[in-house]
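Engineer: Predicted model follows, preceded by the sequence.
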Amino acid sequence: MIRDDVLSLLPARSALPALREALDGPGSAVLCAPPGTGKTTLVPLELAGLVGHGPERRVLVAEPRRIAARAAARRMAWLLGERVGERVGFTVRGERRVGPRTAVEVVTTGVLLQRLQRDPELAGVDVVMLDECHERHLDADTAAAFLLDVRAALRPELRLVAASATTDAAGWAALLGGAEGPAPVVTAEGTSHGVEVVWAPPERPVRPAHGMRVDPALLTHVAGVVRRALRERSGDVLCFLPGAGEIGRVAGLLAGVDAEVLQVHGRAPAEVQDAVLAGGDGVRRVVLATSVAESSLTVPGVRVVVDCGLARVPRTDHARGLGALATVRASRAAARQRAGRAGREAPGAVYRCWSEGEDGRLPRFPDPEIKVAELSAFALQVACWGDPSAAGLALLDAPPAGAMAAAREVLGAVGAVDADGRVTERGRRLARLGVPPRLARALLDGAREVGVRPAAEVVALLSEEPPRSYGDDLAAAWRQARRGGDAYAGRWRQEARRLASAVTGLEPEGAGKAGASGRSGGGGDDDAVAGLVAALAFPERVARARGAGSFLMASGTRAETAEAGSRLREARWLAVAVADRPVAAASARVRLAAVIDEATAVAAAGALSSRGEEVRWADGDVVAREVARLGAIELVARPLKAPDAGAVRAAVAEGLRQEGVGLLRWSAGAVALRQRMAFLHGELGEQWPDVSDAALLERAGEWLGVELGRARRRADLERVDAGAALGRLLPWASGAAVRFDELAPERIEVPSGSRVRVDYSGAQPVLAVKVQEMFGQQESPRVADGRVPVLVHLLSPAGRPAAVTADLASFWRDGYRSVRAELRGRYPKHPWPEDPSAAEATRYTTARLKRERG
């Protein structure tokens, strides 16, 4: 019996006339309807003619998540007074409940993509509704692009609705309308139930989320806000948290509250999800949920939402092929969606765990998944669709070029596309398996090696990562799933059966190996099977030990085991199935891996094998070897007896670049020569050469040509006389080099007749000379064509500093008297005339000076 009393109260009814007009006219529309209006339930039933008086049509509703698809189908069937599978059914991965009378079928967007690839015309379907498109999931964006292609080329009569509560309506309208102009935007008025906003920021600052880390102080605060909401408000409380770990932490902090505490996330058992959606039995409830509860779900009894303000999103390191989850601030669109859960059935309230001032700084919408995700599955989808670059697809956001290039490399490595990016027959077979390309490759090739059923069981483990309680050992996790009675084990068995059936359907001849339908036995067998399948999926992640718990993957990324007591720590080789690289971490973190041997690593990652001669600068010298590698992992190395001379010269040059000109032999004279050249370059400009480290390295071939060409190892470079080679850089061609000693003399003759060395190492040339040897000289010496005065360091007879001056005349007149007074008593045997400017310069004592005269 149709529940007309409920249907008549749904506000989306007001939008139906305009929506029918849009679909009967242009054939596409954007439906904007706030939470609780019946957008997900009433609209499909009306469009299918199951309620109201419209024509009968077959309607396909696409939801982003399995829990939402099942819940929407159950709600619509309840509104019709029927069971799921009659006129309303659903299909999600591994579960299908439809019948011959089914007019409304709810599917996940992933199932819709598979169906479009098999049957682009969607024969028998009249209307497709893409629900919750504001979430910008990659599958939904891709499905929309494919459906627009279908409408343009095959089925212009196919009607298309993009529906959401908080979406970029103008962007979607332009996308759906195409060249004909924007599609109509139909708006349904929201529910009359108001939602009061309560700002509830922490009293003390909390640290921002970083990677997967959320400040425990924030979680303590959230638990406190939940307790406050229970005191201040009636009804059930729905609390949004970023992930299962935070949900568990807050659940622990809520121990003892006068309410039933339930946990809802992607890994929660189906019976728990169903119980939450079915409502309570008079017992007050606190539902702790991730973003799965943002859209398409009405949680009965909820009158209060507590929003922590965080969301967890994927981030991909395309260069290393590693993914990680990052915790970010939720967007304003997500916050509106979350708040709307409180007003679905009656007036409610949302407690936001941030300030009103912070709210305006939140991003408007979440990042589209196409901008941040690993794109190999998307790249295979578009290649199978016939548009490998996705350039011809109607997408709200184009895929990033770097991410697409990385995705095409993956597809090429598994044989899914050819050199031009076009899909191969193998690629089509991989796409039909319903798992990402890497796992599809592991399933297809692994089935031939170890049997269909074992390969399917391991791939099922990899397609939905097992709970942390299963540990990081893939083989041990496999054994626990086989004997386990938990919710994960049930889903795993169902997925393993689906995968085995799928690969058998592709290969009716079977796996071709003994035990194809059996299950491996002992632990050693499990290691071998799990390791091979994981290595086939992720060949660049086979890893060899570098020390206890530390590994080098074939990709070149270092990795460490995350669990201190894991048997993986002592393994020599691993096939790493799941790894992430935390923000700012130098090494990846191994989450799930299997112990393998070198033979398995080489067999699975054979495409990464290489053998060749290697001549390079390493560990401070030229290394010449014949090397066998598996990606970045060095397997075997033998010294080369006669390496290529050109390669050796290149390695020597690289060593010089790495270690600098200090590698050469720099005598005191060579250092002094370089300082004089640097002085002239600084004072007289580019006509004199730049002899800085960078400039010398850049011109190494010019001034070190002969010596560099003869060098074969570090010792040869260390014997090169840098001073002799440096002279080649002087400006001989212009003739200026002949004035080098004049412009920057190595020594200056002083009045005593001594030739004293000039120090050019500082900002100004320095002449260090005894006071008596400068008697009689009126002006300070000058260099660089008289442009630069030499700084004279006047020394005592014992060679100790007595005075510094760049103006001798001024010193003799004003400074000498105090120096004479201080030193004549200490050095009475040396001359200390009253007028040094007129005295005779000498290197000797007074007595010897008299003897020399006499």
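Structural biologist: Looks like it arrived, so ask away. Numbers count the residues shown, from 1 in each chain.
Engineer: drop to CA atoms for contacts and neighbour counts, all remaining ones
Structural biologist: OK.
Engineer: Disregarding flanking residues, what is the spatial nearest neighbour of residue 627?
Structural biologist: Using CA to CA, 6 or more residues apart in numbering and skipping the chain neighbours, the partner closest in space to residue 627 is residue 637 (4.4 Å).
Engineer: which helices and strands does the one helix or strand residue 535 maps to pack with?
Structural biologist: Following DSSP states H and E, one finds residue 535 within helix 523-537. Here helix 523-537 is seen to pack against helix 437-450, helix 452-463, helix 474-483, strand 573-580, strand 588-596, helix 598-604 when contacts are counted using 3 or more CA pairs under 8 Å, 6 or more residues apart in numbering; DSSP states H and E.
Engineer: ok, and what's touching the second one?
Structural biologist: In this case it means helix 452-463. Applying CA atoms under 8 Å, 6 or more residues apart in numbering, the set of residues contacting helix 452-463 from outside is 435, 439, 442-443, 446-447, 478, 492-493, 495-497, 499-500, 503-504, 510-511, 516-520, 529-530, 533-534, 577-578.
Engineer: Neighbours of residue 683, how many?
Structural biologist: 12 (other CA atoms under 10 Å).
Engineer: Give me the three-state assignment for it.
Structural biologist: helix (DSSP: H, G, I helix; E, B strand; the rest coil).
Engineer: what about versus this one:
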Amino acid sequence: MSDPLRRLLAAPPDLPVTAALTELGEALRTHAVAVVHAPPGTGKTTLVPPAVAEAVEGRVVVTQPSRIAARAAARRLAQLLGEPVGETVGYSVRGERRTSRRTRIEVVTTGLLLRRLQQDPELAGVGAVVLDEVHERHLDADLTLALLVDIRTNLRDDLRLVAMSATIEAERTAALLASDGAVPPLASVPVISVPGALHPVETLWCPLPAGQRRTDDRGITPAFHDHVAATVRRALAEHEGDVLVFVPGVAEVEATVRRLAGVEADVHALHGRLPGAEQDRALTEGPRRRVVVSTAVAESSLTVPGVRIVVDAGFSREPRTDHRRGLASLVTVAVSRASAEQRAGRAGRLGPGVVLRCWSEAEHAHLAAHPEPEVATADLTAFALQVACWGSDDVGDLALLDQPPTHALAAAREVLRDLGAIDDDGRVTARGRMIAGVPTDPRLARALIDGAQLVGTRRAAEVVAMLSEDVRAPGGDLVAALRSLRAGHRSGAWRSQVTRLGAVAPQHDARGPLTDDVAVGLVVALAHPDRIARKRPGASSYLMTSGTGAAFDVRDPGPLAGLEWLAVADADRRPGQREARIRGAAPLTEDLALEAAGSQWTEVDEVTWTEGRVRARRRTLLGAIELASVPLSDPPTDAVTGAIREALRREGIGLLSWSEAATTLRVRLDFLHRVLGEPWPDVSDEALTEHLDAWLGPQLARVRSVEHLRRIDVTAALRALLPWPEAGRLDELAPERVEVPSGSSVRIDYTAEQPVLAVRLQEVFGWTAVPALAGGKVPLLLHLLSPARRPAAVTADLDSFWDNGYPGVRADLRGRYPKHAWPDDPRSAQATRRTNAAARPR
């Protein structure tokens, strides 16, 4: 260990974590892995890395979730050592590295370590890795932890690993590390708990006045921005110390800073898109009071010195993905209670502090307990590509704290297949490794690689850098946004990203003279071919190749609204809305759309049943967008049959013309199927629809309209279903009619559960038993009618009825119908259809 580190550990700062350093060293010597559970402000980020360096040989790599945090952590530790950054302590972040051969502790972003692991899984020269802020559950952090467990299991059992958490995720992390395949197996992983060192923090509830809204469908309302700024002014007036303000995103940071013009304090913005010098100024105490307006980057992963007051707007920006529509974006959501506590704790590091929360105590009780891990909500395309590059066949084999949702992972792999990054078996391709080597989202990497050949490397890098930095375009116009970045004085982060991307992209000049409109539109379309959009005829909205509708905000449509073709970079769909809202787009042409999304070009013959007709046409499509359509004069028979089948499924077999004979035959067959079963066919709506070919057969192929459909002889079609040789017994088992003693042939009603014979009582004199159907299995149910054909009695046991029911019916009706026969003994009486004075005995 170097002398500066030895001196620091011999006389460390008075921080709570100091008491746990000896225990940590022992844990690393005996178990090689450990979890440090320490709240913010305990000094874990500052003193744990030197303690780990004392226990191991080689470099100690320390991860931080953001570039700001990595640079700040390295600078803080270097100051304690009395050295410049880059000597004993250095850092590496995207586009910037300050290390030397003497560096023992290197602070890096988690994403950078993830890429380093892919290039050098054995981590040559590294003795230990310290993962900080694992409780934040960023996707890169979860995957990096899983890969490090895999490395310890299969490559480097000597690699020391420390995971640091500010929450109860520490116990879950320890359980995960205990299963890393160590020999001998680890019974448990030490969890080293460090007590918090926060001073009391008073909570003041500062909700928006009644009648005003914090958000609307555009996001944070101007009224709430005003309220946050007013709360900051109140904090400055009523309390001592610097103020740290939490708002959800860059746009909100800038809106709040503008509203604080003129306050008696230095106002600084703090977010990841700022140049390093401006970030450093925000993290450095000055001669005057300061107000630091920050995104969630200051929540737990870095220290803002001098803060005694926190103003919390109560929102955070989290990834959300609509996998069905292929829309991924950052959305503004209410902060969780756990995050609110983390933010409040920033006011209690130096002494008693105060947090002013811009919501009510009642609202606080309804907040989610914890934020969701990114693996459950984020787009998984980059994650899936990293897993494929690692060579893992099954994500379930990786030691992840939470497994990704199956449908989200499947959607991500489908995107990678479309990009040519993985093959049909899920293995990474050479193109996939090239895409993974570009430090940005795989879609943007594809746009950079392919766009460089079309619009030139420099211009492709400019557009991709703009898209990767989540630049908000006024009116959604990305061409205007690009020109603003080129002319702007606050675009240092974008310019640095352009340089980095240009260095890793294929080197090409533009293919002929190109305008910015063409270049931006083409590169955006290459990045998001599923979001190429065409204006719907006669409407202001668009249809994207993915099949999702999209539109500009009607209150501020911007200069692109009304263009025929668009390349959409950013769109989101809010709950309850049918269409996505376009937030960033560029002009496009049909030719450029085909250039960018040629794989989605298809020509299909489509036969449908529309408005009572079979309509056949040949459609040329780009995804879901129709480019052209011409009629088909002779569509394939199977396609016609399929269209009619779908119409019958959708609208029901009532589309056919059901004659009385067809209906009667159907109910008879249904009766036999219910009573006797096979081979008598099922003729329910569902069965007939499912097996159209079996009974309608070739008749469907001649159908072109509803008139043709209704000319089909349904009775003959149903007879095609009759089983052989049982068909010869149909009239015996389920006769259409039955001859009664009067000589009448009476139709049987098969529509009820038990077949019904409705007949006037005088026509069944002489019967002593009811006829049975289906080979004697089911007796007819007699509905015995009065001479006026009104129900007089219902029976399936006629012999019993003559003895018990008939006398009462006779007494009731003979006075009303004296001209009809009402014999004393109906068993022996002559059945009749006529009006007689009396029935003669037979």
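Structural biologist: Great, that's in hand. Treat the numbers as computed from the prediction; the structure is a model and nothing was measured.
Engineer: Export the helices and strands packed on helix 523-537 of the first structure as TSV, with columns for mean neighbour count.
Structural biologist: Listed next are those as TSV, based on neighbours: other CA atoms under 10 Å:
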stretch	mean neighbour count
helix 437-450	26
helix 452-463	26
helix 474-483	20
strand 573-580	26
strand 588-596	25
helix 598-604	18
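Engineer: wait, which of those is closest to residue 611 of the first structure?
Structural biologist: helix 598-604 (12.7 Å; CA to CA).
Engineer: equivalent range in the second structure for the closest one?
Structural biologist: Helix 598-604 of the first structure lines up with residues 590-596 of the second structure when matched by TM-score structural alignment.
Engineer: Which helix in the first structure has the most residues?
Structural biologist: Assignment by DSSP state H gives helix 487-506 as the longest helix of the first structure.
Engineer: For it, could you pull out the residues that count as buried?
Structural biologist: Using 16 or more other CA atoms under 10 Å as the test for burial, helix 487-506 of the first structure gives 488-489, 491-496, 498-504.
Engineer: average offset between the match of helix 598-604 of the first structure and the first structure?
Structural biologist: With mean CA distance after the TM-score superposition for the first structure, stretch 590-596 of the second structure departs from the first structure by a mean of 1.1 Å once superposed.
Engineer: Give me the contacts around that stretch.
Structural biologist: Residues contacting stretch 590-596 of the second structure (CA under 8 Å, 6+ apart): 522, 525-526, 529, 532, 565, 601, 622.
Engineer: So which bits of stretch 431-440 of the second structure are buried?
Structural biologist: Buried-residue list, stretch 431-440 of the second structure, by 16+ other CA under 10 Å: 432-440.
Engineer: chain center to that stretch, what's the gap?
Structural biologist: 24 Å (CA atoms, centre = their mean, to the nearest Å).
Engineer: For it, grab the matching residue range in the first structure.
Structural biologist: Using TM-score structural alignment, stretch 431-440 of the second structure pairs with 426-435 in the first structure.
Engineer: Enumerate every residue touching the closest residue to residue 584 of the second structure other than its chain neighbours.
Structural biologist: Distances taken as CA to CA, 6+ apart place residue 476 nearest to residue 584 of the second structure, at 4.0 Å, with adjacent residues excluded. By CA under 8 Å, 6+ apart, residue 476 of the second structure lies in contact with 558, 560, 582-585.
Engineer: Reformat these as JSON lines; add distance to residue 54 of the second structure.
Structural biologist: As requested, these are exported to JSON lines (distance: CA to CA, whole Å):
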{"residue": "558", "distance to residue 54 of the second structure": "59"}
{"residue": "560", "distance to residue 54 of the second structure": "60"}
{"residue": "582", "distance to residue 54 of the second structure": "54"}
{"residue": "583", "distance to residue 54 of the second structure": "51"}
{"residue": "584", "distance to residue 54 of the second structure": "51"}
{"residue": "585", "distance to residue 54 of the second structure": "53"}
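Engineer: Looking at the second structure, name the residue matched to residue 500 of the first structure.
Structural biologist: Under the alignment (TM-score structural alignment), residue 500 of the first structure maps onto residue 502 of the second structure.
Engineer: quick one, what contacts its match?
Structural biologist: 457-458, 461.
Engineer: Which contacts among these does the first structure share?
Structural biologist: Shared with the first structure under both residues aligned by TM-score structural alignment, their matches' CA atoms under 8 Å, the contacts from these are 457-458, 461.
Engineer: all strands of the stretch 551-700 of the second structure, in order?
Structural biologist: Using DSSP state E, counting those that start in this stretch, the strands of the stretch 551-700 of the second structure run over residues 565-572, 580-587, 601-610, 613-622, 625-631.
Engineer: The shortest one - contacts with which helices or strands?
Structural biologist: Packing partners of strand 625-631 of the second structure (3+ CA pairs under 8 Å, 6+ apart): strand 613-622.
Engineer: Once aligned, what mean separation remains between the strand it packs on and the first structure?
Structural biologist: Looks like 3.5 Å for strand 613-622 of the second structure (mean CA distance after the TM-score superposition for the first structure).
Engineer: mind checking how far the residue nearest to residue 627 of the first structure is from residue 625 of the first structure?
Structural biologist: From residue 637 of the first structure across to residue 625 of the first structure, the span is 6 Å (CA to CA, to the nearest Å).
Engineer: cool, residue 444 of the first structure as well?
Structural biologist: Taken as CA to CA, the span from residue 444 of the first structure to residue 625 of the first structure is 38 Å.
Engineer: How about residue 577 of the first structure?
Structural biologist: Taken as CA to CA, the span from residue 577 of the first structure to residue 625 of the first structure is 32 Å.
Engineer: same deal with residue 532 of the first structure?
Structural biologist: From residue 532 of the first structure to residue 625 of the first structure the distance is 31 Å (CA to CA).
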